[in-house]
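**Q** Requesting a structural model of the entry that follows:
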Amino acid sequence: EGIIARFRTMAIHRPSVLIGHVVGSVLQSVVSVVLVGAVAVAIGFRSTGATALEWLAAFGLLVLFALALTWIAVGMGLISPNAEAASNNAMPLILLPLLSSAFTPVASMPGWFEPIAEYQPFTPAIETLRGLLLGSEIGNNGWLAVAWCLGLAVLGYFWSTAKFN
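**A** Here you go, the predicted model:
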């Protein structure tokens, strides 16, 4: 808390502390994605005809998604009363990929569960990544994924800066 109190007294842009943390976290996520991708290729993953532009678009979507979730996690951390609560507040975000089309097609899910899986941010992102790297149909999932990412990032930014101020 001492360093943050010092930053608040200095003549710097108020959200720069948060932006610095977010940039560092997103860079860690990028390194993780590159390592996981390298391991996937090393153990046999081959993209079926994806061009360099499609690989770049998939990487960009992953970076944008990491940025959005990081801003939301920063907001959750700022509303937490202590460090232990901050580390556990983002736990529900870990469950969202399990409630998406990551492992099972949405059409094969029970009828009451389909809307939950279909209308959340992970499903369009996963379907877009599949389309880009595996050659399946993307439809409007690409635009939905980008809209979810931008919406969550903007929401997280304004929420985090309001709580920080």
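**Q** Please count neighbours and contacts with C-alpha atoms only from this point.
**A** Noted.
**Q** which residue packs closest to Asn89, ignoring adjacent ones?
**A** Met76 (6.1 Å; CA to CA, 6 or more residues apart in numbering).
**Q** To compare with the earlier structure, here is another sequence to fold:
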Amino acid sequence: MSTVTESRVAEGQKVLGVLLPETERPTPSSAVSASITFGWRAMLKIKHIPMQLFDVTIFPIIMTVMFTYIFGGAMGAVVSGTGQTGGPAVSEYVQFFIPGIFVQTLIMITMYTGMTLNKDISKGIFDRFRSLPTWRPAQLVGALLGDQVRYTLAGVIILGVGFLVGFRPEGGLSGAAAGFLLLLVFSFCLSWVWTTLSLLLPTEEAVMGASMTIMMPLTFASNIFVPTETMPNWLQGVVEANPVSVVVTAIRELMDGTYDVGSITLVFIYCAVLVAIFAPLSMFLYNRKS
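**A** Coordinates of the predicted model:
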């Protein structure tokens, strides 16, 4: 019996040697190609479930129009310092407000990254991914890269609506593009925070609740809606140190045509800190996830 078994094993190995010759084995994917592949998977999910684009199409329009025409007159009087409301105040407020709502909308959309990852993990699909002979972080990096398409679409919509309501950046197209690129970099780095939450918390609802708890004070205790100078003295230092305020300031300067190296460098420092802390933590949790 053992002789028959050994002969069958030998025949099987010979067949495998013919089908999969050692000299023609597939080349393992690189870190970049693996990340791009998983990013393409994230984009295909949007193709099959177009409702995922609701938050990046309708939400930016609602926020921009609402704050411009409902709150613009009152807030414009605060920004201008004249106390006058009406058309001129709204027009002046638009120049101040659009870069701020541009930042707020994109960084709030990043929260959906954690929710999407949590859903995939709960379905078990990432258990299959971890068994593949690919660069392990590619599965998370690819998901974040795919979301950059959603961020880009939302940003284009906001700027388009902003131009319709009268926004005219003094820095021109180059300044707006530079601010857009800087915000995409920051959004990618911030997404690692929600990735960590998606691996820590058990459900989408829990991820959403924790994300909103973090995001609400970051966005509203900032200089998005009004200048820091209008706030109490004890609050101004906190608001100025807020990473969202730092990003908004840098993007306002870029859109005004001012390329302040100090402001841009500070944004990249925040980006580096976010990635240095939350990317390794996400991978640690991901590798331990059962």
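**Q** Would you mind finding the match for the residue nearest to Asn89 of the first structure in the second structure?
**A** The alignment partner of Met76 of the first structure in the second structure, by TM-score structural alignment, is Leu197.
**Q** Which of the helices or strands spans its match?
**A** When elements are assigned from DSSP states H and E, Leu197 of the second structure belongs to helix 172-200.
**Q** Over to Pro133 of the second structure?
**A** Here Pro133 of the second structure is assigned to no helix or strand, by DSSP H and E.
**Q** thought the match of Met76 of the first structure was touching Gly209?
**A** No: the criterion here is CA atoms under 8 Å, and Leu197 of the second structure misses it with Gly209 at 10.4 Å.
**Q** And the two? Which one has more around it.
**A** When Leu197 of the second structure and Gly209 are compared for neighbours, Leu197 comes out ahead with 24 against 11, by other CA atoms under 10 Å.
**Q** list the contacts for the more buried one?
**A** Gly114, Val207, Ala210, Ser211 (CA atoms under 8 Å, 6 or more residues apart in numbering).
**Q** Which of those remain contacts when I look at the first structure?
**A** Retained in the first structure (both residues aligned by TM-score structural alignment, their matches' CA atoms under 8 Å) from the contacts of Leu197 of the second structure: Val207, Ala210, Ser211.
**Q** Mind checking which of those are in helices?
**A** Of these, the ones assigned to helices by DSSP state H are Val207, Ala210, Ser211.
**Q** Can you find the partner of the first one in the first structure?
**A** Just to be clear, that refers to Val207 of the second structure. So, by TM-score structural alignment, Val207 of the second structure is matched to Ala86.
**Q** Which residue is the nearest non-sequential neighbour of that match?
**A** Gly77 (4.5 Å).
**Q** Repeat that for Leu106 of the second structure.
**A** Tyr151 (5.9 Å).
**Q** Just give me the match in the first structure for that neighbour.
**A** So, by TM-score structural alignment, Tyr151 of the second structure is matched to Ser29.
**Q** What about that match, how many residues nearby?
**A** Residues contacting Ser29 of the first structure under the criterion other CA under 10 Å number 18.
**Q** Ala52 of the first structure too?
**A** Ala52 of the first structure - counted by other CA under 10 Å - has 9 other residues nearby.
**Q** related to what we said a few turns ago, separate out the buried members of the kept ones among the contacts of Leu197 of the second structure.
**A** Among these, the ones that count as buried by 16 or more other CA atoms under 10 Å are Val207, Ala210, Ser211.
**Q** Against Gly75 of the first structure, how distant is the match of Val207 of the second structure?
**A** As judged by CA to CA, to the nearest Å, Ala86 of the first structure and Gly75 of the first structure stand 10 Å apart.
**Q** burial measure for the residue lying closest to Ala50 of the first structure once chain neighbours are set aside, as a count.
**A** Using CA to CA, 6+ apart and skipping the chain neighbours, the partner closest in space to Ala50 of the first structure is Leu133 (5.4 Å). Counted with other CA under 10 Å, the neighbours of Leu133 of the first structure add up to 18.
**Q** And Leu133 of the first structure, what's its match in the second structure?
**A** Aligned partner of Leu133 of the first structure by TM-score structural alignment: Met255.
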